[in-house]
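Visitor: this one's structure only:
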């Protein structure tokens, strides 16, 4: 009687409902638990996917960049005065990087990792360099002719985003097949460093002969870009799939010009750099005269976009 008085009214239906609901909930979890858990993990993954698109911009504050993508950025401050910011999609997925430069935005996908760097010696410059590591899909299993077309489509998009071909001021001004012939030759020391013509699309046969670390260089709004190509040398049968690896480097104009000076003179780079360009112009003239005598056609109308 005492128990009955302490129980609320209509207690029996509530108890029966609980007896029914709890076993049903357990049964549903046992049957569909993996799907439910997968759904929860998918929700967590969606939070990560939000950061799979990373925007990089030369000059951005390193602290701001690290804070913006803190879930996927590792900061290395072990070297005094130097800071490195590594973005790594460690779960095996590939990221997308948007390269922002003024009003220009260029998206590149199949990105493996990104590394940025800043120097406390020049605190107002922010991040002065980025190195973007990427592949050509499908990863490690792309037909060579497909890789050729995908790579030159990338170079085309770079140009459409406003980037102009840049040739080292000490290098001869060569286009198309002329540039490739010189780049692959041993006519001069350093010939292999020539920036190739991004508007020239070679045949598959020639594509297969292009050397590793060949570069295509560009310039826009005080930023230099260098695209370099590498591939698995053990998978060079043109009839079978291969594996391609690209690095896309970005560097500020100030950092680039400083690199032309000795370490001791870098604080005075703005004063000293004009003399570097004078020397490079003389080297270009000498090289072009030599190549002209060998039958190469010089593009005398080309002018470096950073001049």
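Guide: That came in fine, so what should we check first? As the structure is a computational prediction, the values presented were derived from the model and not from experiment.

Visitor: only C-alpha atoms from now on, for both contacts and neighbour counts.
Guide: Noted.

Visitor: tally of neighbours for residue 148?
Guide: Residue 148 has 18 neighbours, counted by other C-alpha atoms under 10 Å.

Visitor: that's a helix at it, yeah?
Guide: Yes. According to DSSP: H, G, I helix; E, B strand; the rest coil, residue 148 belongs to a helix.

Visitor: ok now do it, which residues does it touch?
Guide: Going by C-alpha atoms under 8 Å, 6 or more residues apart in numbering, residue 148 touches 204, 207.

Visitor: what's the answer for the one 4 residues further on, then?
Guide: When the contact criterion is C-alpha under 8 Å, 6+ apart, the partners of residue 152 are 198, 201.

Visitor: so it: helix, strand or coil?
Guide: In three-state terms, and counting by three-state DSSP, residue 152 is helix.

Visitor: name the next helix or strand downstream of the helix ranked longest in the chain, please.
Guide: The residue-count maximum for a helix in the chain (DSSP state H) belongs to helix 11-49. Using DSSP states H and E, the helix or strand that follows helix 11-49 in sequence is strand 53-56.

Visitor: could you pull out the helices for this protein?
Guide: Ranges of helices within the chain are 2-6, 11-49, 62-68, 144-160, 176-183, 204-207, 253-258, 269-293, based on DSSP H.

Visitor: format these as JSON lines; extra columns: distance to residue 117.
Guide: What follows is the helices of the chain, written out as JSON lines (distance: least, C-alpha to C-alpha, whole Å):
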{"stretch": "helix 2-6", "distance to residue 117": "71"}
{"stretch": "helix 11-49", "distance to residue 117": "24"}
{"stretch": "helix 62-68", "distance to residue 117": "8"}
{"stretch": "helix 144-160", "distance to residue 117": "23"}
{"stretch": "helix 176-183", "distance to residue 117": "30"}
{"stretch": "helix 204-207", "distance to residue 117": "33"}
{"stretch": "helix 253-258", "distance to residue 117": "11"}
{"stretch": "helix 269-293", "distance to residue 117": "19"}
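
Visitor: ok, structure two:
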């Protein structure tokens, strides 16, 4: 459906988007409430479900996509042309914990495949400059660079994140499956970026159609999703056992990766667990963030 015509610095691209669409610039911060977001931007719908889960969303009018900034301090990300934003608020105490954003880099319906590739990796370079780092799940092999692509192409039933610091050739790009993710982490926020493209327009010499998706989760939401709903509130009590099982899966995956000649990045460090709410212990497996000072009266 969408994407980029040229490689342009993101700030300039955002300015162009605002001028072209006439849309306001949306700023959203994980942790704020749907009510706060809807009050600030009247076009956003706040759907209070009254069962502990609220949804807030905004959809762009046809040909009027809007620029959006994900506010996260020095790690903030700006997307020039957003089609849809949906926020999920599981607890009013925690505010919006998950954001799903569909976006593009151009208002035109088609783009050359190589332009799509270049535009996405220009954004990745900016994210890296802003402090985002590759996230590798505890159960996945610690691969980097082109090895992540080789693993993705050979282990299609066991997908893991690609490395955004490795820019594939056009031929490699055309072989990447839809919904393959590039995963990032920065200061207790997790971001997955993927794309979907029209499979009937896969000639690399002809324009294609792309839709990009960004999923944003707080550290709390990301870890909680590993467990059944009845364990959500006290997931930390169960984390050590699950982490041990996931690390065993990683060991097996890394042994297979070594077998086919891939290199394991033993220097990769898993992110710390999110801070525990006051009154809860953080758990034992993996590093944890201190909460004592935050819980002092």
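Guide: Thanks, I have the structure now. Remember, it's a predicted structure, so these values are computed and weren't measured experimentally.

Visitor: now for the counterpart of residue 74 of the first structure in the second structure: which residues touch it?
Guide: The equivalent of residue 74 of the first structure in the second structure is residue 45 (alignment by TM-score structural alignment). Counting by C-alpha under 8 Å, 6+ apart, residue 45 of the second structure touches 38, 56-58.

Visitor: do you know how far residue 45 of the second structure is from residue 69 of the second structure?
Guide: Distance from residue 45 of the second structure to residue 69 of the second structure, counting by C-alpha to C-alpha, to the nearest Å: 18 Å.

Visitor: residue 15 of the second structure now?
Guide: Residue 15 of the second structure is 13 Å from residue 69 of the second structure, by C-alpha to C-alpha.

Visitor: and if you look at residue 166 of the second structure?
Guide: In terms of C-alpha to C-alpha, residue 166 of the second structure sits 25 Å off from residue 69 of the second structure.

Visitor: kindly report the same for residue 256 of the second structure.
Guide: 40 Å.

Visitor: neighbour-wise, which of the two wins?
Guide: Between residue 256 of the second structure and residue 69, counted using other C-alpha under 10 Å, residue 69 has the larger neighbour count: 16 against 13.

Visitor: so what's the corresponding residue of the first structure for the more buried one up against?
Guide: Using TM-score structural alignment, the partner of residue 69 of the second structure in the first structure is residue 98. Neighbouring residues of residue 98 of the first structure by C-alpha under 8 Å, 6+ apart: 53-56, 105-108.

Visitor: keep only those of the contacts of residue 45 of the second structure that are in strands.
Guide: 56-58 (DSSP state E).

Visitor: export the residues you listed as CSV, with columns for neighbour count.
Guide: Converted to CSV, those look like this (neighbours: other C-alpha atoms under 10 Å):
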residue, neighbour count
56, 21
57, 20
58, 21
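
Visitor: closest one of those residues to residue 105 of the second structure?
Guide: Of all these, the one with the least separation from residue 105 of the second structure (C-alpha to C-alpha) is residue 58, at 18.2 Å.

Visitor: who wins for neighbours among the contacts of residue 98 of the first structure?
Guide: residue 56 leads the contacts of residue 98 of the first structure on contacts (other C-alpha under 10 Å) with 21 neighbours.

Visitor: what's the match for that one in the second structure?
Guide: By TM-score structural alignment, residue 56 of the first structure lines up with residue 28.

Visitor: tell me if I'm right that its match and residue 72 touch.
Guide: No. Applying C-alpha atoms under 8 Å as the test, residue 28 of the second structure and residue 72 come out as separate, 9.0 Å apart.

Visitor: list the contacts for the match of residue 56 of the first structure?
Guide: Listed by C-alpha under 8 Å, 6+ apart, the contact partners of residue 28 of the second structure are 37, 68-71.

Visitor: how much space separates it from residue 44 of the second structure?
Guide: 11 Å.

Visitor: show me whatever sits in contact with both of the two.
Guide: Joint contacts of residue 28 of the second structure and residue 44 (C-alpha under 8 Å, 6+ apart) are residue 37.

Visitor: so what's the residue count around whichever residue in the second structure pairs up with residue 233 of the first structure?
Guide: Alignment note (TM-score structural alignment): residue 233 of the first structure maps to residue 199 of the second structure. Applying other C-alpha under 10 Å, we find 11 other residues in the vicinity of residue 199 of the second structure.
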